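**Student:** What shape does this take:
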Amino acid sequence: MPLATPPEKFALRGDLLDFTAAPAWGEIDPGSALRFQPDHWLLVDERGRIQGTQAEAPDASWRQIDHSGRLILPGFIDTHVHAPQLDVIASYGAELLDWLNTYTFPAECRYADPAVARAGAERFLDALLAHGTTAAVVFATVHKVSAEALFEAAAQRGMRLITGKVLMDRNAPAALLDADVASAERDCVDLISRWHGVGRLAYAVTPRFAPTSTPAQLAMAGALCRADASLYMQTHVAENRAEVAWVSELFPDARSYLDVYAREGLLHPRAVLAHGVWLDDADRAVLKASGAQIAFSPSSNLFLGSGLFDWAAAAQAGVAVSVASDVGGGSSLSMQRNLLDGYKVQALAGQRMSAWAGLHAATRGAAEALGLVDEIGHFGAGTLADVCVWDWAVGPVATARAEVARGLHERVFAWMGLSDERNLHSAYVAGVPKYSRSSTA
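**Tutor:** Below is the predicted model:
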């Protein structure tokens, strides 16, 4: 499906910040990994691709859009978020397993209705864009129509979206269970044939988590992944201690929760596993060898009381880590709020997450882990212009803080800690404006 026609070539002026490589974890001196170009121009050609950056104003053939004094970043990439859970965001008083039964499953049952699924998909994607997130790895529901609605809505917006119908055939309400393994496989195969690789869309084989899939269904999911290495896989792992204990009862022959997936061939370079709070060194070695990534979901882990992810240990083991909102367990789609919570999680473990580590994981780092670094996540020539323009400060407190910031890291860290969607001025997807604060005020 073709993207919407981009506008004429244009140039954005502002303070450009992106990464050329991964900064050392926890170090505030990023070296050459950081590319900060204050008061520069970002050139976007007629195809919606970045042509380059420059200090001098471009010639008159470029439409010039002046955002002097604003911060320009690549669009954020949210690697784990649940579209239907916007309906239950900020729900009170439950840990993971209670949360699913009390809030999540009833909300997801409604997405069997095509009208509900379509309206929910459109609301969700527009909300992502309004928070500065231009690409995402998304859970739909078990209903085929919910994945179709997300694919259709993302195609209309030209967004990079990775999703798939959820696989569940036990330990959930009857309305959310696949009829059998064969019917679930048919739904996946049909969705893959119609949507995977179309425009900027990709399919993710999506077992919700080990307790809601029988061994036979997990084996089917693994077979789909082995049959087509271009498919993604998304699931949850080791989020909550009660969940980990339940998995050990359901799969007594597995060495660990992660091993349940490894044995079925579900760990590979396009696998995204949310949380990973309760992993050990052996698990980290398996993740490193497989190329799978952990989607660190700090706001959700704090809100549901799940535990504290050890990012430093993952980094030391060579495990790829991206950052995710996990809405609705997480309480905001704002990547800045999630990064600030990520800092707090690491601080509780005696570590210090730099602004560079956080922002890299939410942009270029996520793109690299997803195999999309040639397309998104930075301002390299030829990438699609998924770009967001931000105010450095909104309100008297943030403004005063910005005025006394010493050095670039302190300024950017203060922005990360004090900003949210209210700071977003505009968002572009493949060079096409998709959000403007002036048009939504």
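
**Student:** drop to CA atoms for contacts and neighbour counts, all remaining ones
**Tutor:** Fine.

**Student:** For the helix ranked longest in the chain, which outside residues touch it?
**Tutor:** Counting by DSSP state H, the longest helix found in the chain is helix 114-130. Helix 114-130 is contacted from outside by 83-84, 86, 110-111, 134, 145-146, 149-150, 153-154, 333, 421, 424, 427, 434-435, using C-alpha atoms under 8 Å, 6 or more residues apart in numbering.

**Student:** The structure of the following sequence is requested for comparison with the preceding one:
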Amino acid sequence: MSDAQGLHAVRGRIVHCLHDPGEGDDRNALEVFDDGVLLIEGGRVARVGPAEDVLATVGAEVSVTDCRGQLVVPGFVDVHIHYPQTDMIASYGEQLLAWLERYTFPTEGRFGDAAVAADTAGFFLDELLRNGTTSALVLGTVHPESVEALFQAARGLGMRLAAGKVLMDRNAPEYLRDTAESGYRDSRELIERWHGVDRLSYAITPRFAPTSSEAQLERVGELATAYPDTYVHTHVAENRAEVAWVSELFPWSRSYLDVYDCYGLVRERALYAHCIYLDERDRRRMAETGAVAGFCPTSNLFLGSGLFDYATARSDGVKVGLATDVGAGTSFSMIRTVAEAYKVAQLQGTALSPARLLYLATLAGAEALAVADRIGSFREGNEADFVVLDPTATPLMARRHAHTESVEEQLFALFTLGDDRCVKSTWLQGACRYSQSDRA
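**Tutor:** Here you go, the predicted structure:
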């Protein structure tokens, strides 16, 4: 099952999105093969189609993994997650700024220890795979060791992953601060060492505007200009108190987003988590530059931050990816995160269709990270990252599944009732990297 080099076939109910289904739920966006085959060669999709047609073109000696009765979908893409916060997930009782002080900063302070970083990175990546996530955009800590450990572990798995060292030179404990110059130097060294190695990419990562001085943001802008194919990864407009603080720290700025824009950080391949309290002008600026909003429903609800307006962001032309945002986010599961995204949209009068929910978990994330030509769908030539899902993983799901009449109903029931128990196996470049049967 784990041979990524030879010809291999996976048979099951294959479902993927070819493009955004949109508000009108474009039926042509969702491609479904009820009894389909995903043919993989050299870690890439060689062909996808009806089992009868595809199997007739290959020899009887070709290995076939039989997943009939299960869904085969592209791997989930998480566009914003903090790996050092794994051990502080589900920390009680605070909103954003107090939560950072009470829980986040003390936890992240441990990551100057390479052994702590390596141990956490290994567990973190295992947890992503156990939940069906095959690609992610990840924050480290201020310590270069945190990024080294994560990249080394991801490279060993053959995972498509982007990450970066946090830049933070003020309004944080002394043990978590760098300087404008040391942050620039460490980031540049990490970019030169890791960016573009195998399936790894670097993300220039100022934590958020309040923890970077103007001198540091200037140096961050220089990095972003010097390395235009890296990501810029940070937070914006998550919490009302945070927005007010930014206004005090940067009185010359028109808005929170404008602070970043002044330093050349609102651009293609820039991902801004949250984006709850942006105005129309901010959204227009993101749309015209290609900057992306990270929709983080579980963390926004958990910290009481507010509700991201997905429909308005998309109607204004902003690209949006879905994110767990662990550790303020309450689950590594993109299935559970999709369910919360649906509820957040419902509170604002928008019903996200089952096809659009699948799109959010897969192709939207690939588009957000500018890698939709490589992952996110089963187009020929794409990297064969995918997940096998069991729509009958629990007694309730099995009972509900028996009353579904379409793949859309099946998807919606799975997203509403499911979690990591639905993930039967997770594959990277045609190699099985997680199997539920191995953990039984």
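
**Student:** After superposing, what score do the chains get?
**Tutor:** The TM-score (TM-score structural alignment, normalised by the length of the second structure) is 0.97; 434 aligned residues with a C-alpha RMSD of 1.1 Å.

**Student:** so what's the residue nearest to residue 319 of the second structure when sequence neighbours are not counted up against?
**Tutor:** Leaving out its chain neighbours, the residue that sits closest to residue 319 of the second structure by C-alpha to C-alpha, 6 or more residues apart in numbering is residue 292, at 5.0 Å. Residues in contact with residue 292 of the second structure (C-alpha under 8 Å, 6+ apart) are 268-272, 286, 318-321, 368.

**Student:** will you turn those residues into JSON lines that also has neighbour count and distance to residue 32 of the second structure?
**Tutor:** Putting these into JSON lines (neighbours: other C-alpha atoms under 10 Å; distance: C-alpha to C-alpha, whole Å) gives the following:
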{"residue": "268", "neighbour count": "21", "distance to residue 32 of the second structure": "32"}
{"residue": "269", "neighbour count": "23", "distance to residue 32 of the second structure": "30"}
{"residue": "270", "neighbour count": "25", "distance to residue 32 of the second structure": "32"}
{"residue": "271", "neighbour count": "31", "distance to residue 32 of the second structure": "31"}
{"residue": "272", "neighbour count": "26", "distance to residue 32 of the second structure": "32"}
{"residue": "286", "neighbour count": "26", "distance to residue 32 of the second structure": "33"}
{"residue": "318", "neighbour count": "24", "distance to residue 32 of the second structure": "28"}
{"residue": "319", "neighbour count": "23", "distance to residue 32 of the second structure": "25"}
{"residue": "320", "neighbour count": "24", "distance to residue 32 of the second structure": "24"}
{"residue": "321", "neighbour count": "28", "distance to residue 32 of the second structure": "23"}
{"residue": "368", "neighbour count": "26", "distance to residue 32 of the second structure": "23"}
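
**Student:** And for residue 57 of the first structure, the neighbour number?
**Tutor:** Counted by other C-alpha atoms under 10 Å, the residues lying close to residue 57 of the first structure total 14.

**Student:** Can you tell me the closest non-neighbouring residue to it?
**Tutor:** residue 41 (6.8 Å).

**Student:** Hmm, residue 50 and that neighbour touching each other?
**Tutor:** No - assessed by C-alpha atoms under 8 Å, residue 41 of the first structure is found out of contact with residue 50, at 10.9 Å.

**Student:** picking that back up, which of the contacts of helix 114-130 of the first structure fall within strands?
**Tutor:** Applying DSSP state E to the contacts of helix 114-130 of the first structure, the entries found in strands are 134, 424, 427, 434-435.

**Student:** Residues contacting stretch 362-373 of the first structure, please?
**Tutor:** 18-22, 74-79, 269-270, 292-293, 320-324, 335, 360, 376-378.

**Student:** Distance from the longest helix of the first structure to the middle of the chain?
**Tutor:** 16 Å (C-alpha atoms, centre = their mean, to the nearest Å).

**Student:** quick one: buried residues of it?
**Tutor:** 114, 117-118, 120-122, 124-130 (16 or more other C-alpha atoms under 10 Å).

**Student:** With stretch 48-64 of the first structure instead?
**Tutor:** Across stretch 48-64 of the first structure, burial judged by 16+ other C-alpha under 10 Å covers 48-53, 58, 62-64.

**Student:** Apart from its neighbours in sequence, what residue is nearest residue 4 of the first structure?
**Tutor:** In space, and not counting its chain neighbours, residue 4 of the first structure is closest to residue 158: 6.6 Å by C-alpha to C-alpha, 6+ apart.

**Student:** can you tell me how far the counterpart of that neighbour in the second structure sits from residue 356 of the second structure?
**Tutor:** Matched by TM-score structural alignment, residue 158 of the first structure corresponds to residue 158 in the second structure. According to C-alpha to C-alpha, to the nearest Å, residue 158 of the second structure stands 28 Å off from residue 356 of the second structure.
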